[in-house]
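Trainee: Turn this into a model:
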Amino acid sequence: MAVSSASAWPTLPALPDPATSAVMGSGLLEELSYALGGPFHFLLPDAFDSNLQALRSALEEAGVDGAVYFAKKANKAALWVERCAANGAGVDVASVGELREALGHGVRGEHIVVTGPAKDSALLRLAVRQGTLIAVDALDELDALVTTALTGSARPARLVLRCLPPDQPHSRFGMDDAELATAMDRCVQAGDAVHMEGFSFHLSGYAVQPRADLAGQLVDRCLKARVLGLEAVRISIGGGLAVSYTDADSWHTFLAGQHSGHYHAGKTFTAGDFYPYHSPAAGAGALRALLAARPEGHRRSLAELLKDSGIALLMEPGRALLDRAGATVFRIQGVKDRAGYQLLTVDGTSLSLSEQWFNSEFLPDPYLLSRGTDAPAGIHPASVGAATCLESDMLTWRKIPFPRRPRTGDLLVYPNTAGYQMDSNESPFHDLALPPKVVIDRTERPRPRWRLDRHRT
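Mentor: Predicted coordinates:
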């Protein structure tokens, strides 16, 4: 039964994306759903290329030397590594499997950075042998790396030292001041076995100023390290460049209006439970803001500090490179009427949207693609559940006000899911197949050209 007014149901419309709209309007998704026999993701490589170029342009405009490494953990598709290889970009990896995947798809070793804590000996050996940059997280890891470089390696180990953020002292990543001092001494003692190229950090959150402040501290650390005879010409700020999924008005209106009555089973969320789906400085804009910011204790911008010190800025974005680069498609296979709304069941699980597994919700409104034109129009609120036996396995707890009545066989398209959504937590629960990924190579054609992604399973 249709509801008379949409005002009772908060919405969060995704920002317009012509490429995604073209795919949805082509009729291809219906055919793919039939052919693949279940949920799937589609990927848009042109968006990745555009995001990469935008970040590079921000560095160029500021006159700062730098490099962009795609954080591979953000999405498992081989496509993104292929785009990095084609564009001369880097890849951030944290395991032997990810490193082999990057090398196997054409990324040169010197364009790879190896992060993550407590790297095992196999990863260190392969990383040194291939000439990758290694973010060293602890003193025992540095000792293991030096040993690796001294025994059987024909080349020195390239490394940056990872710092514990002073404002996040309980982080499990990085070394404090005393440990960093010891690490630099050990790098000096190791001589030609290592090239200590600078420092890195991992900072939670998306605020610009704390990143600028910590980056300014790393510039100072590089200058002090040079006094010891170390190279120290790079700093890495990790990821943390926000993505905007919706406009400011929609976001603030949603946060102000949503309450437990808008969710299936009275589920409760607070504003702090959600990713910030709107950010005034996002993607390349966030990088520009960072470069223009004045780090605490400095009178000049971060860009000026980097240029004057001859220091390159490295970054490892994931989500920011995948903005508008893909979407997730489910077919509705069951519909139940509840008091004032419907409960839909689709042919997949919330493992393919990730946020529910962090006690959160993926908020951008899904699109409803009706199989027929006779579906009743109006306001039809509906929540979306998964094809599993768990009460908690909900793709969307929120009652989405769809403009037509959803029916069995219709498609739901969740937009902009490539960054940390579509495969971070996927598993073959109930022996359901993992959703395949379809690469849309050309969206401007009347019939988009597509292929299956080449990621090994």
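Trainee: contacts, neighbours, all on C-alpha from now
Mentor: Noted.
Trainee: Helices along this structure, start to end?
Mentor: Counting by DSSP state H, the chain has helices at residues 18-25, 28-36, 45-62, 78-87, 96-104, 121-129, 139-150, 177-190, 208-227, 248-257, 284-292, 302-309.
Trainee: Point out the one among those helices that comes closest to Gly348.
Mentor: Closest to Gly348 of those is helix 28-36 (CA to CA; 12.0 Å).
Trainee: Which other helices and strands does that closest one contact?
Mentor: Here helix 28-36 touches strand 326-338, going by 3 or more CA pairs under 8 Å, 6 or more residues apart in numbering; DSSP states H and E.
Trainee: what angle do the strand it packs on and helix 45-62 make?
Mentor: Counting by axes from the mean of the first three to the mean of the last three CA atoms, to 10 degrees, strand 326-338 lies at 120 degrees to helix 45-62.
Trainee: contacting residues around the residue nearest to Ser301 when sequence neighbours are not counted?
Mentor: Closest residue to Ser301 in three dimensions, ignoring its sequence neighbours and counting by CA to CA, 6 or more residues apart in numbering: Arg294, at 4.2 Å. Each residue near Arg294 by CA atoms under 8 Å, 6 or more residues apart in numbering is listed here: 212-213, 300-302.
Trainee: here's the other one to compare against:
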Amino acid sequence: MTLLEIFPSLRSEMPSRLDSAVWPRDTRYDGEGRIMVGGVALADIADEYGTATYVLDEQEVRSRCRAYRRAFPEAEIIYAGKALMIRAVAEWVTQEGLSVDVCSAGELAIALSAGVDPERIILHGNGKSSDELRTAVRCGVGRIVVDSLTEITLLSALATTRQRVLVRLSPGIDVHGHPAVRTGVTDQKFGFPLGSELADEAVERILRRSNLELVGFHCHLGSQIYNPDFYGEAIRRMIGEMARVRQIHGRILTELDLGGGHAVATSTRPDEVRRQPCAGPSAGEAAAYRGGDAEMNVQELAEVLDDALDAGCARHHFPRPRVALEPGRAIVARAGVTLYRVLSVKHIEGGHTYVTVDGGMSDNPRVALYGARYDVVLANRHPCGPQMTATVAGRHCEAGDVLAVDVQLPADLRPGEILAVPCTGAYHHSLANTYNSIGRPPVVAVRDGRARTLVRRETVEDLMSREVGV
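Mentor: Next up is the predicted model:
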């Protein structure tokens, strides 16, 4: 029997304890103290679909698409599919007016199967194979982002009609994040260094090909950026390079794609933004998914971009290009919640308390890869008693398989109860793996009090179906 059953009056006094910065907007406690998302109790989802399970709030995804369209009415908003590329999400974002970027033949196939217009698809990647380029050309994707001289040669050989391309440049802007996601610096695997002989050669080669049309430049600064000034500086540098192309080749480029990387807890009120200096340290990946973390303010970003475009174009007497942005994480991260069932609670004398759950680094490798940190909340009841500091550990045979360190959980937590980890919509399903031959979790959508399967659970039979020899 719970405290709520003994003292029903406590229900009206229960604090929400759910940080609005990391949970979907439509999150609340019901009368029994259970967490509800999209009108569905998370405990009910765990009972029906099992655990671990990814839950995705459809309305949260759609509302974030609309927020970007309102903030940038003249820009092209391109959903970065690598954050979470499944058919339902591709359908939702395109219905809300967004284009889609893909990074592989698999992501392209998912987008096309969702009915996305190929003209609204952009192909990315620093290592595209000839088969992937051939598929993209045959499908008629709207633009291909060129990342190497080899791709120019391959594309020229494959394109039977005029293919629009963007050249990816590294603008030399360091946002001081985790080394794995610093993509704006010069010395890294993506693109061509801005102003380099290599970049000049890429532009010249494309302009010499009659079946390739250079329409603009692309750049990407990194991930979890919450200071819009970095993007303003990128615009100023990129406009200068576009003006140089006009001066040398007489070609006016009309598109400028600034990539994504916006911090997940996107604020819409100017007083909510937390900014870091352009030359100072960033929160990086290690502090990206918990309450109080820094966040991008999309309205302030829009103002910074507009001012930078005015200044850059005026300085170089260059016509204003059409700007594109590629939010992925900022669209889907907060829409996702991962559910786990507690397997055991182990108190080590003089050490930590370990809460082991039925998931781990196979469904969320970001903790091991980037040092990402998460909130963890009991979902099946509202705790009103003492709490303990605990480490939530995964079930895999690795000492580093930890989902959260030093989180507050009920002192009376029991095996069989349900834990929820918010802000897990991006780079969780996308990075999921089958370590220890454990199948990947399902993706379950919630909306208006109903739940439905978007991606089914991967079974042992699915894993064994790939075995062909003895």
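Trainee: Adding mean neighbour count and distance to Lys437 of structure 1, write the helices of structure 1 out as CSV.
Mentor: CSV is the format used below for the helices of structure 1 (neighbours: other CA atoms under 10 Å; distance: least, CA to CA, whole Å):
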stretch, mean neighbour count, distance to Lys437 of structure 1
helix 18-25, 16, 14
helix 28-36, 14, 10
helix 45-62, 18, 12
helix 78-87, 20, 10
helix 96-104, 18, 17
helix 121-129, 19, 28
helix 139-150, 19, 36
helix 177-190, 15, 43
helix 208-227, 19, 33
helix 248-257, 14, 29
helix 284-292, 21, 26
helix 302-309, 19, 39
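Trainee: you'd agree Tyr374 of structure 2 is up against Ala420?
Mentor: No: Tyr374 of structure 2 is beyond contact range of Ala420, at 10.2 Å (criterion: CA atoms under 8 Å).
Trainee: in the superposed pair, what's the mean gap between stretch 232-244 of structure 2 and structure 1?
Mentor: Stretch 232-244 of structure 2 differs from its equivalent in structure 1 by a mean of 2.4 Å after superposition (mean CA distance after the TM-score superposition for structure 1).
Trainee: contacts for that stretch?
Mentor: Under the contact criterion CA under 8 Å, 6+ apart, stretch 232-244 of structure 2 has outside partners 171, 173, 194-195, 216-217, 252-253, 256, 258, 304-305, 307-309, 311-313, 316, 318.
Trainee: Just give me the neighbour total for the counterpart of Thr434 of structure 2 in structure 1.
Mentor: In structure 1, Thr434 of structure 2 lines up with Pro428, judged by TM-score structural alignment. Neighbour count of Pro428 of structure 1, defined by other CA atoms under 10 Å: 12.
Trainee: excluding its backbone neighbours, what's nearest Pro428 of structure 1?
Mentor: Once flanking residues are discounted, Pro428 of structure 1 sits nearest to Leu434: 5.7 Å by CA to CA, 6+ apart.
Trainee: do the same with Leu29 of structure 1
Mentor: Spatial nearest neighbour of Leu29 of structure 1, excluding adjacent residues (CA to CA, 6+ apart): Val23 at 7.3 Å.
Trainee: hang on, the one you found packs against Pro448?
Mentor: Yes: the pair Val23 of structure 1 / Pro448 is scored as a contact, 7.0 Å apart, by CA under 8 Å.
Trainee: Closest to the centroid, which residue in structure 1?
Mentor: Against the mean C-alpha coordinate of structure 1, by CA atoms, centre = their mean, the closest residue is Arg319 at 2.7 Å.
Trainee: Which residues are in contact with it?
Mentor: Residues near Arg319 of structure 1 by CA under 8 Å, 6+ apart: 74, 241-243, 418-420.
Trainee: What is the nearest of those residues to Ala183 of structure 1?
Mentor: For the contacts of Arg319 of structure 1, the nearest to Ala183 of structure 1 is Leu241 (28.8 Å; CA to CA).
Trainee: residues near the counterpart of that closest one in structure 2, how many?
Mentor: Matched by TM-score structural alignment, Leu241 of structure 1 corresponds to His262 in structure 2. If you count neighbours by other CA under 10 Å, His262 of structure 2 ends up with 27.
Trainee: Then Gly378 of structure 1?
Mentor: For Gly378 of structure 1, the neighbour count with other CA under 10 Å is 17.
Trainee: which non-adjacent residue is nearest the counterpart of it in structure 2?
Mentor: Matched by TM-score structural alignment, Gly378 of structure 1 corresponds to Pro386 in structure 2. With CA to CA, 6+ apart as the criterion, Pro386 of structure 2 has its nearest non-adjacent residue at 5.6 Å, and that residue is Ala411.
Trainee: Hmm, that neighbour is touching Cys384, no?
Mentor: No: the criterion here is CA under 8 Å, and Ala411 of structure 2 misses it with Cys384 at 10.2 Å.
Trainee: I'd like to know how many residues surround the residue nearest to Pro428 of structure 1.
Mentor: Around Leu434 of structure 1 there are 19 other residues, counting by other CA under 10 Å.
Trainee: Go through the helices of structure 1 and name the closest to Gly385 of structure 1.
Mentor: Nearest to Gly385 of structure 1 among these is helix 28-36; the distance by CA to CA comes to 18.3 Å.
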